[in-house]
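Peer 1: I would like the atomic coordinates for the input below:
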Amino acid sequence: MPPARPSRGKPSKPHQDSGRALKRKRGQEDLSSLVKRVEELDIKAAVKNFSDLPLSEPTADGLSASHYKVMTDIQSRAINHSLKGRDILGAAKTGSGKTLAFIVPVLENLYRKQWTEYDGLGALILAPTRELAIQIFEVLRKVGRYHAFSAGLVIGGKSLREEQDRLGRMNILVCTPGRILQHLDQTAMFETNNLQILVMDEADRILDMGFQKSVDAIIDHLPKSRQTMLFSATQTKKVGDLARLSLQDPEYVAVHEAAASATPSTLQQHYVITPLAKKLDTLWSFIRSNLKSKTVVFLSSGKQVRFVYESFRHLQPGIPLMHLHGRQKQGGRLDITTKFSQSQHAVLFATDVAARGLDFPAVDWVIQMDCPEDADTYIHRVGRTARYERVGRAVLFLDPSEEKGMLQRLEQKKVPIERINIKANKQQSVTSQLQNMCFKDPELKYLGQKAFISYVKSIYVQKDKDVFNIKELSLEDYANSLGLPGAPRIKFIKGDDTKERKNASWRMAHLSSDEEGSDAEESKKDKKDEKQVRTRYDRMFERRNQDVLAEHYSKLINDDGTMVAAGAGNGAGEDADEDADFLSVKRRFEAGDAGLDQVDSDSDDSEGAKEVKKVQIDGQEPLVIDSKRREKLLKSKKKLLKFKGKGTKLVYDEEGNAHEVYEMEDEEQFQARGDAKTQRERFLEEEGERTRRADVEDKEVVREKKREKKEKRRARERALAEEEADSEDGGIQLPYIPFKDPMESASEPESEPELVEAPRPSKKARVSFTAQDSDDERPSKSKKSKVTAEQISSLQDLEALASGLLG
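Peer 2: Here you go, the predicted structure:
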């Protein structure tokens, strides 16, 4: 039986449309019931499982697929408040699950608001380091896999153009402060006016001095009506920080504030007293004794990390070695963190880049070879082990000068730590091997010098001088332990001593030297007998030719302002050492830089001085070169900068072209100069006048070039004519008539008279045999040329006659 044909009347609604309507209606009902359950949620109720929370189906499925079932303390207390849209200050120990405590509320709050890609950016998650941002993004992908939100990772190290193209379609962004600020300033399609949630992980690190300017600039771009959540193991309580973020009645959730320790109870913490010169030996001995462990070693700078990694890699301890610091490229840092996470036994040398938030599974030991700057940094470092109630151990290396102050800081933060000793039979020394390697490998020696300087600088800049006192450290022994032949020169420490010496009174120093009296003279006599090292300064003052002076000797003056007499005290028969006034003679210049450019006209020898040269520098006043020292000044770009004008700031566009900074003029200043129409007319007149002047100058240049070219051509023609005249011996000598372009005569001004009165006529001119007017020097176009046989006196007349006959 054939199927019945549809009726020609009103078409019936398709079955699919009804199905979609039912699905949409069911979704609206589920959403309304979810909103109602969140409103009825009791904040004070103790919730242990994620299934007990009023969560959407996509979030619940994502948590179940990622094997998250039981909540930690910070999650059970913080998620209840954040689901209701309140601002959160969350503080909990390291490894307690703070990441999930803000990812779940972000997904739920955007889901209940039915956020789509057309609504723009809904949530912004800030992290201090790239590694932590990557880790947060991975957790977000796992838990939010069933949601329809678009999420992005913005951490730098990639093409800015690719990120700009995709940024406008993102609902959730995980980023570092520097990169997101760059997009907020430069990306046109990136809007944050509709932002709902701002999250800061490791908030105390983001809000400190290192990121202060970046965070303030980011906050200026964000709307004030938003939900803000801050999480960290050492949470900030500063009123200034909270005011900057515009927090509205925040809920402070500190689950471990009443705990006996700020670190996990499963973490065993110890410290070892080891001198600075023995730290590398102790670290090597520890690594050799724990080859079946997974260890993280923290150092204070990236240069130290590189040196220790390279030197231990050459020594081959028998365990995989890796290193992580901020100077590495993003791809390399990601590969190292992934490789170390997957390793069973390895040693990772790292700076504080790896100290916050990173979750390396199954870390057995955390070694702090360099003392942390404060107790908070210590807590974050040891948090890389003993995570999620697992067992871990931490060891802190302390110099004897750091022990007292650091233990007091840890005690104030409720950090229990015990002292342990090193077994003498397990101790191994690698100093001689490092010295041998640095002697053979100049690159390793260079790394050691940089590591030494960076460590000393890291100690020098610390504010807590009770813990970090650089004068109590044996730097020579430390340099020897690195394999260096001697301690490198450190400019900032030398400058500090120089400042103290300058502050000492000059007169008091001389008085004290006079008071020593005869005892000092006797001691000097004893020292003369000893063998002393003669320096180049000693040899300089022992010279006997001090009377040979430069030409600018006449410009020297005495202390009283009088001129030095020529040859006074410096005669050929006198010794230079007997000149008592040698060190008191000074050069006299006028105040400021202008004195360098002036020549002393009062000098007695000015007539015999050599010729003074002047050099023009970039449109400034000419620089006078009157001595060899001033000639050397021309070779130094750095010293010539003060003689040049101030430069203009340039910026580069995306294509690499430089241009000046475009600055918008103030509206009041613009209106003060008159109406916009009047200013436009004035601008056009000025530009037209400038163009006309430039046109006149260009024409004058062209005329001058043509005139010079014409004179050169005439000179060549005269020389050629003279040569031909000399070469002919007899016959009729016709005068040489140079060829002249008739078009030149119209554009050129009148010059000196031609060699021949009658120029060569043009090809189009008609020739007749009538007499030419005597008044006309040149045949004009209006008058016909008339040439008779008697008037033939030149080759031109002969040609004119022939052309007439042929015509």
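
Peer 1: C-alpha only now, for contacts and for neighbours.
Peer 2: Noted.

Peer 1: isn't Ser56 right next to Leu34, touching?
Peer 2: Yes: in this structure, Ser56 is within contact of Leu34 by C-alpha atoms under 8 Å, at 7.1 Å.

Peer 1: residue ranges of the strands in the stretch 301-450 of the chain, please?
Peer 2: Residue ranges of the strands in the stretch 301-450 of the chain, as given by DSSP state E, counting those that start in this stretch, are 321-324, 346-350, 365-368, 392-398, 418-419.

Peer 1: One more: the stretch 101-250 of the chain?
Peer 2: Under DSSP E, counting those that start in this stretch, the stretch 101-250 of the chain gives strands at 123-126, 151-154, 172-175, 197-201, 227-232.

Peer 1: Same check on the stretch 551-700 of the chain?
Peer 2: 556-557, 586-587, 613-615, 623-625, 650-652, 658-660.

Peer 1: Of all those, which one is nearest Gln342?
Peer 2: strand 650-652 (43.1 Å; C-alpha to C-alpha).

Peer 1: Tell me which of the strands of the stretch 551-700 of the chain is the most buried.
Peer 2: Neighbour counts (mean count of other C-alpha atoms under 10 Å) averaged over each of the strands of the stretch 551-700 of the chain peak at strand 623-625, with a mean of 19.

Peer 1: tell me the secondary structure for Val253?
Peer 2: strand (DSSP: H, G, I helix; E, B strand; the rest coil).

Peer 1: Pretty sure it sits against Ile74.
Peer 2: Yes: if you go by C-alpha under 8 Å, Val253 and Ile74 touch, sitting 7.5 Å apart.

Peer 1: overlap in contacts of the two?
Peer 2: Shared contacts of Val253 and Ile74, defined by C-alpha atoms under 8 Å, 6 or more residues apart in numbering, comprise 90-91.

Peer 1: Which of those two has more residues huddled nearby?
Peer 2: Ile74 (23 against 20; other C-alpha atoms under 10 Å).

Peer 1: let's see this one next to it:
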Amino acid sequence: MVAPSVTGRTRPTKVKKHASAQKRKRDDVDVDKLEAAVAGLDVKDGGYKNFSDLPLSEPTTQGLKSSHFAVMTDIQARAIPLALKGHDILGAAKTGSGKTLSFVVPVLENLYRLQHVGMDAGLGALIISPTRELAIQIFDVLRLLGRHGHMFAAGLVIGGKSIEAEQQALTRMNILVGTPGRILQHLSQTVAFNVDDLKMLVLDEADRILDMGFQRDVDAIIEYLPKDRQTLLFSATQSRKVSDLARLSLQDPEYVSVHSEDRTATPKTLQQNYIICPLEDKLDTLWSFIQASKKSKILCFFASAKLVRFVYESFRHMQPGIPLLHIHGRQKQATRLDVTSKFSASKHSCLFATDVAARGLDFPAVDFVIQVDCPEDADTYIHRVGRTARYNREGRGVLFLAPSEEEGMLKRLETKKVPIEIINVRQKKRQSIKSQVMHMCFKDPALKYLAQKAFVTYAKSVHLQKDKEVFKLKEYDLEAFATSLGLPGAPRIKFLRDSNAKQAKQASTAAIDVSDSSDEAEDEGSAANQKAKPVRTKYDRMFERQNQDVLADHYQRLVRDDANESSQSKFSGLDGEPSARDDDDFLAVKRRIPAEADISDIEPQETKHDSSAGHRVVNLPGASQPLVIDSNRREKLLKSKKKLLNFMDKGKKLVYDDEGNPHEVYELEDEEDFKARGLPEEQRQRFLQAAQEVVQKADVVDKATAKAKRKEKIRKRKERERMATESGKLEKDEGGVELEDHGEDLLANFQADAASSDDDEARQEGKRSKKWFDSDSEGEERDSKKRKKGKRKTGPTVEQPQTLEDMEALAAGLLD
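Peer 2: Model prediction:
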């Protein structure tokens, strides 16, 4: 007998997991205890230093321990207790101070106490970030803290991914992280996306989200969200404008700024310097710096994506000895994620980036932040340089400033409490790469085209900057900058060309005024000897061009009008006869035959002259306004039916009533007539009553028609049944057997059956029946003889001869 513990399975059995049990709300959660502990928090004391001092749930505590978060930063110690108690928060802290945990922990805890879990709960928290990379980073932190027991369904919606897959998963989400554009797209297009029960709204890098770049998207998102919610705003440079607070519907917000009293707006471990570098020397200085810092992790910021691509491609060809990466907003999302992961994991690397990587991204152990192009404002500088010296680590930032940018940018940085010192570049270690870049552009047309685009986009970015005290485009040496990019000359830019043309025109006008005044001051003798040249306009230059009348005579002879022939001595002789040149011309017009066009309906019926003004007024049939003939061009209009149609009145679309009277489709009623019929409400009631009477009359007619149709249908059905019954009785009486009537011709069927029976009888007579004395063999012999006889009667089939050879073959066969 087999032991009860032994089974017939060859593989160990696994315990089935019930998926429904994981989505069910937890019954072991002591919500009342957590609520009492949160209510007892003293937000004014601020004596909380560790996460263990806060009343957090067990899953959140386990997530913090697994991620090695024990001591809170200043912004976390002040913001998390307020957020746990449900206050709206405006949080401002230096870069790298741990702002992400300041809103991730309250989101998890508040939804945990509310038990906002499952598909039926809907969306509970919405976290918005300005860039895709920052949204991915926030989602990773949320996943690290929440995977140790929390049952929330969290999702990430950003651009660059399949929107269909996101739409299917949105209905199950409790926490959502995304960018403004994609969230607004789902709110407006995804039907099942419901945000009516939203509890918390978080804006990371709020100053960037609330500015002009995302203002429309954020305003549209706010319209979808409920008013009764908790809102958290965090950024390194926080906005306190009343308009922004009113847009977000904040209710008594708490402003948390832990570093407002500090002397500097940047971390103390950050060393900040700037160098005076002309525009044409930036690439040489950057190359020299990279060559001297090959064992470092460098992040370089540029003004445009095309400039990032050009610097990356040109430096990559020259092989600087350090891994190079580049990131900008025009890359695909998968490429951007790959670049950020590679740069985060590398120890020694150089990343060329635009401002897409300037906010919120946490790249570990960045040694240098090089701002090759001047930032647009001091806030952008703070966010850029904040990629290094994070979490009390050391870092260094270097800013490249052109001579025209130094004074204005330093004032902006001083206003924002940014300490920065000037340094010099050692000329001995400086290398020039202008010749190498020019050689590469000469050999590679694609790189040269990229250099042109980089030049244009940089000039455009400087031209569009709002702060004109810092960015003075006229003081840049653009020709030298183009040479440093390997170009033979500066590409022509439209807005620069227009401004230069305007200046040249103004200068020429001023010169003309000066010359005129000088001519009036001189006497007649000196004016005769030193006569100034007359002003030549563009029309003068146009008419003075040579070789512009090729084939012009031939063309004008084909299209000239009879009215102008007399005035054009170029085409006819002085006496009005055709000149001698007409005989030699190709396709010369000798006589014009007018087309038979029906222009009687638009010919002028009445003409009168205005002797005072010298104009002729023509009244056209079908036109309410007369046509004034005051020039030759107007005179030519009378000969064109198509052009005269433009002066005709537009036709009116008419409809005819039951009596045959025409009416316009849209007729405006007189106001007095309308008021005479009574008040609008009374007219509306009368109209409804009249319409109801018409509907009732039509309903009676429709019911009568339907009743008649039903009666007719019943009558036809009974008639068919009666005919079928009568035909069935007739067949039963005649044949003794009741036949079914399928709508066939009974007489024809009877005649066909009779004919077939006669044929059968004839065949039976022709076939002799077998007698009792006939054997089977005799019968077979008789049948075989009949078959042979039949074959002999038929004989072989002979084909008709077609050729002489066929006739010879047939004759030979007969002779044989």
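
Peer 1: before we move on, the earlier item: turn the strands of the stretch 551-700 of the first structure into a markdown table, columns for distance to Ser523 of the first structure.
Peer 2: As requested, the strands of the stretch 551-700 of the first structure are exported to a markdown table (distance: least, C-alpha to C-alpha, whole Å):
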| stretch | distance to Ser523 of the first structure |
| --- | --- |
| strand 556-557 | 37 |
| strand 586-587 | 33 |
| strand 613-615 | 54 |
| strand 623-625 | 49 |
| strand 650-652 | 64 |
| strand 658-660 | 68 |
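
Peer 1: do you know which of those lies nearest Gln316 of the first structure?
Peer 2: strand 650-652 (47.7 Å).

Peer 1: what would the strands of the stretch 101-250 of the first structure look like in CSV with mean neighbour count?
Peer 2: Formatted as CSV, these follow (neighbours: other C-alpha atoms under 10 Å):
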stretch, mean neighbour count
strand 123-126, 24
strand 151-154, 20
strand 172-175, 25
strand 197-201, 23
strand 227-232, 25
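
Peer 1: Out of those, flag the one nearest Ala78 of the first structure.
Peer 2: Of the strands of the stretch 101-250 of the first structure, nearest to Ala78 of the first structure by C-alpha to C-alpha is strand 227-232, at 9.7 Å.

Peer 1: residues in the second structure aligned with the closest one?
Peer 2: On the second structure, the counterpart of strand 227-232 of the first structure by TM-score structural alignment is residues 230-235.

Peer 1: now swap in stretch 470-480 of the first structure and tell me
Peer 2: Going by TM-score structural alignment: stretch 470-480 of the first structure matches residues 473-483.

Peer 1: Report the distance from the matching stretch to the chain centre.
Peer 2: Stretch 473-483 of the second structure has its C-alpha centroid displaced from the chain centroid by 35 Å (C-alpha atoms, centre = their mean, to the nearest Å).

Peer 1: cool, stretch 436-451 of the first structure as well?
Peer 2: Worked out by C-alpha atoms, centre = their mean, stretch 436-451 of the first structure lies 28 Å from the chain centre.

Peer 1: just to revisit the earlier point, out of the strands of the stretch 301-450 of the first structure, which comes closest to Glu443 of the first structure?
Peer 2: strand 321-324 (17.7 Å).

Peer 1: Just give me how far that closest one sits from the chain centre.
Peer 2: Distance, centroid of strand 321-324 of the first structure to centroid of chain: 26 Å (C-alpha atoms, centre = their mean).

Peer 1: How about stretch 483-502 of the second structure?
Peer 2: Using C-alpha atoms, centre = their mean, the offset of stretch 483-502 of the second structure from its chain centre is 32 Å.

Peer 1: buried ones in it?
Peer 2: 483-487, 490 (16 or more other C-alpha atoms under 10 Å).

Peer 1: what does that stretch rub up against?
Peer 2: By C-alpha under 8 Å, 6+ apart, stretch 483-502 of the second structure touches 280-281, 283, 434-435, 437-442, 448, 451-452, 455-456, 478-479, 481-482.

Peer 1: Buried among those? Make that a PyMOL selection.
Peer 2: Under the burial definition 16+ other C-alpha under 10 Å, those of the contacts of stretch 483-502 of the second structure that qualify are selected in PyMOL by:
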select buried, resi 280+281+283+434+437+438+440+441+448+451+452+455+456+478+481+482
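
Peer 1: Keep only those of the contacts of stretch 483-502 of the second structure that are in helices.
Peer 2: 283, 434-435, 437-442, 448, 451-452, 455-456, 478-479, 481-482 (DSSP state H).

Peer 1: if we can go back for a sec, identify whichever of the strands of the stretch 551-700 of the first structure lies nearest to Lys705 of the first structure.
Peer 2: strand 613-615 (29.3 Å).

Peer 1: And for the counterpart of Leu245 of the second structure in the first structure, the neighbour number?
Peer 2: With the correspondence set by TM-score structural alignment, Leu245 of the second structure lines up against Leu242 in the first structure. By other C-alpha under 10 Å, 16 other residues sit near Leu242 of the first structure.

Peer 1: likewise Val628 of the second structure?
Peer 2: 15.

Peer 1: Likewise for Ile287 of the first structure?
Peer 2: Other residues close to Ile287 of the first structure by other C-alpha under 10 Å number 17.
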